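# pasting the sequence and the predicted model now:
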Amino acid sequence: MIPQFFARICAASLLALAFTASPALAEDWAPEVFGRLQYDYTRSSGDESGFDLDRGELRTGRIGLSAKRGDTKLKAELALNNDGNAELTDAYIKQALGKSGWDVRAGQFKTQNSLDEQSSGRFLVFYERAAFTDAFGFDRRVGVQLENRGQRHSVYAGVFAENANDTAFAGGHAAAVRYVFTPVQTESRLLHFGVSLRWREAGDADFRYRQRPVSHEAGAILATPKFASDDLFGGVEAAWIDGPVWLAGEYGQLRANRTAGPDATYAGGYTEAGYVFGGRRTYDHNKFRRPEVARPVTAGGPGALILAARADWLDLSDRAADGGQLTTFTIAADWFATSHVHAGINLYRAEADLGSTSSGLAPAFAAYRLAGGMSEDVTGASLRIQFDF
């Protein structure tokens, strides 16, 4: 990890110095430095298992550089992980293919799956994404993608190896495609429909599927054994915005295939609704963007308050590999002092029917399952303070 850490720091530093040291080069490429800091505090507990979490963490610390010249765009970003080491998040070059309307992107970035997953964590009102996006392993990978983003129709299709922070070419592969239709898209109104597929093949180890009870700091409350050599995901998504109001929902299904023995089918989804007092939810490039604050505190205003609710579910129960079921209800309140500074709270109740194995579960849930426990409910609250630029 140490050599990789210094290599990434040096690469980012050299790129930044190249732009800052040469005014002509900086003017030619129009570089921008960006970053974020997120601090989370969570207090949650289980009804039966003895699970208890009372902890704060620097959830995300990131710094990056983007630059654009003509039809070419570069982006590189480093993040501080939970171990205190730097990891590469996005690092790619994007090039327009003449006047065809198509772009090609090469490097490391997320596969195009799920509206919730594509929307930046800077702009999410619910501090954890939908359970199925984590359980089904949506992630960043090294790959090449073709993109055609139109006013009403958009298409993304790519092929990928593995994550650059692991061994990028250790044998795992993936292919993903997403189509988005926006029949209504104005400054204050939106109607969005999308569908996506992803196939991936395991590299050195088979896939397992598991999920935490909401909090990033909690261990898994649902888990399957490691058994799948490859899987296929299909999902649909929809969203509606009308000024300060929005609705969104998704449904996804995954077919997990094993080399020998029966395959398994899992599913998940969510429905959410929210209202922005003193602003509105925004959308661009086929994902939710930064909320608009009508009167930020820096201009003598009250900022914007977002209230929202979400029902989220994940079904990992299948006779071939039973990981259990999870249903979560979350209420969110987020105050944006400005569009770049906000603080808020998520209150949640996660209700789990445990699967047939304790393997892969957090210690408290594993011990409870081994003692014969079959269901567990977790209640909690997460606070967040965030600044980005």
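Arrived safely.
# okay, CA-based contacts and neighbour counts for the rest of this
Noted.
# can you name every helix or strand that the longest strand along the chain contacts?
Ranked by residue count, the top strand of the chain under DSSP state E comes out as strand 52-69. Counting contacts by 3 or more Cα pairs under 8 Å, 6 or more residues apart in numbering; DSSP states H and E, strand 52-69 packs against helix 2-21, helix 23-29, strand 32-46, strand 72-80.
# verify the contact between Gly249 and Gly269 for me.
Yes: when contacts are counted by Cα atoms under 8 Å, Gly249 is listed as touching Gly269 (7.2 Å).
# between the two, what contacts are shared?
Common neighbours of Gly249 and Gly269 (criterion: Cα atoms under 8 Å, 6 or more residues apart in numbering): none identified.
# this is the comparison structure:
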Amino acid sequence: MKTQVRSILALAVAAAIAPAAHAEIAIDVINGSEISLEGLMQADGNWYHNDRADLNAASPPGRDGADTEFDMRRSEVILKGKGGRFDWTLGFDGKANKWLDANIKWKLGTNYVMAGQYKQPNSLEELTSTRHNDFISKAMVTNLFGVARRTGVAYGDDKTNWGYNISYFGRELTRNLAQGPGFGGRVYWAPVLQPGNVFHLGLSAVDFDADQVGAPDSSRLRVRPDADLATTRLIDTGNIANADRQRTFGVEAAWIGGPFKVQSEYMRSRVSRTTSAPDFTGDSWYVYGVWNLTGETWGYKAGLPTTNLPDEPSSGMWQLGVRYDATDLNDGVIKGGEEKNVTLGVNWYYRSNFKFMLNYVKINSDKYLASAGREVSDDPSIVEARAQFYW
């Protein structure tokens, strides 16, 4: 696998020398619907400086416990149809072996009805296109409480500077992944909306049945330390038995001022229980800033910041970013732990189809260990790199 990934990285670098391709491949027009093909490939490398726990422990099979790890992160192919009253999407990730967006949208002016599998309306960072995430790993709050893709039915409206979405959902389309029926909604407003000058606010909520695959009526909250390839979680509630429902509320904000962007989210989640055992409540948040060194700004569409192409394709767009995110999974007798991370990043968008990322993550975590009879700190650091090709 490591040899394969190194080859992919080399090919990506070599391909960067070639002329830029189109953002998507047009296939045909059928009954007024423009059919196109999109794709995304990401190859990651992680270098761990462990403190106590082995962040690359030999699980799942194939991991050797070494301080470095290389792997494909995503290998996505997406077929889309746009035009007329209906848009549709069908996507699959060959790396994860799972369905992505697989839905049809009926457009009613700015309103729409959508059915199938789609991202649920409760996370600004999760709803943003993965190819344009500002850091290699999404923040802990997103990975913990972002419901992501589920099958369901949604109704929404996207005006110029405000909109909303309400959704009823079930399990993921791919079996043996996330499940538990529920509902959610998100509303956003941009009181300032001008080219290069945007202020965004949003509220969201989801409520769903706590039902893990293979462990019905239970919930477990845990998160990787801002490293997608890590196999160890430093904070983990363990299984919360007799769980009934999980309810998450979120607030979000973003500001764009020319080449600068600041973004933040806070989510608080409660797991209610069917017995006299107390409910569990945890929370998480982040704030980050990104600076386009080459002067580009961002766009804004349907309640989400959008990343522009480089002004000068031959030299590309350079970005610097810094993020602070924190999570608290301690509540009463459940000692899931606390974690606070600082991430420094540099991104290079080259031409229309390539992106290279480098992150440094410093972690500070504390978790109660029964064997020690006290809270124990674990403060590792990680260097992460990503090569990305998309069209």
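That came through, no problem. Quantities reported herein were computed from a predicted structural model and do not represent experimental measurements.
# TM-score for this pair?
Here the TM-score for the pair of chains, by TM-score structural alignment, normalised by the length of structure 1, is 0.84; 347 aligned residues with a Cα RMSD of 2.1 Å.
# and the residue nearest to the spatial centre of structure 2, which of the three is it?
Taking Cα atoms, centre = their mean, the centroid of structure 2 lies closest to Glu126, which sits 4.0 Å from it. Assigned by DSSP: H, G, I helix; E, B strand; the rest coil, the conformation of Glu126 of structure 2 is helix.
# now the one 5 residues further on
Following three-state DSSP, we place Arg131 of structure 2 in the helix state.
# give me the aligned partner of it over in structure 1.
Taking TM-score structural alignment, Arg131 of structure 2 has Arg122 as its aligned residue in structure 1.
# give the contact list for that match.
36, 290, 386, 388.
# neighbours of the aligned residue in structure 1 for Asp226 of structure 2, how many?
In structure 1, the residue paired with Asp226 of structure 2 is Val214, using TM-score structural alignment. Using other Cα atoms under 10 Å, Val214 of structure 1 has 30 other residues around it.
# same question for Asp134 of structure 1.
Counted with other Cα under 10 Å, Asp134 of structure 1 comes out at 16.
# would you mind measuring from it to Leu88 of structure 1?
19 Å (Cα to Cα, to the nearest Å).
# just the element for the match of Asp226 of structure 2, please.
Per DSSP states H and E, Val214 of structure 1 falls between elements, in no helix or strand.
# returning to what we had before: a markdown table for the helices and strands packed on strand 52-69 of structure 1, including mean neighbour count and distance to Val245 of structure 1?
Shown next, in a markdown table, are these (neighbours: other Cα atoms under 10 Å; distance: least, Cα to Cα, whole Å):
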| stretch | mean neighbour count | distance to Val245 of structure 1 |
| --- | --- | --- |
| helix 2-21 | 14 | 40 |
| helix 23-29 | 14 | 38 |
| strand 32-46 | 18 | 26 |
| strand 72-80 | 19 | 32 |
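# who wins for proximity to Thr224 of structure 1 among those?
strand 32-46 (20.5 Å; Cα to Cα).
# equivalent range in structure 2 for that closest one?
Using TM-score structural alignment, strand 32-46 of structure 1 pairs with 36-50 in structure 2.
# what's the answer for stretch 249-258 of structure 1, then?
Going by TM-score structural alignment: stretch 249-258 of structure 1 matches residues 264-273.
# so for the matching stretch, what gets flagged as buried?
264-273 (16 or more other Cα atoms under 10 Å).
# how close does it sit to structure 1?
Stretch 264-273 of structure 2 differs from its equivalent in structure 1 by a mean of 0.9 Å after superposition (mean Cα distance after the TM-score superposition for structure 1).
# contacts for that stretch?
123-124, 141, 145, 210, 219, 241-254, 278-288.
# for the match of Asp226 of structure 2, what are its contacts?
128, 131, 328, 348, 350.
# tell me if I'm right that the third one and Asp312 touch.
Yes: between Thr328 of structure 1 and Asp312 there is a contact at 5.1 Å, judged by Cα under 8 Å.
# setting aside sequence neighbours, what's the nearest residue to Gln118 of structure 1?
Spatial nearest neighbour of Gln118 of structure 1, excluding adjacent residues (Cα to Cα, 6 or more residues apart in numbering): Lys287 at 6.2 Å.
# can you tell me what that neighbour aligns to in structure 2?
Structural correspondence for Lys287 of structure 1 with respect to structure 2 (TM-score structural alignment): Leu304.
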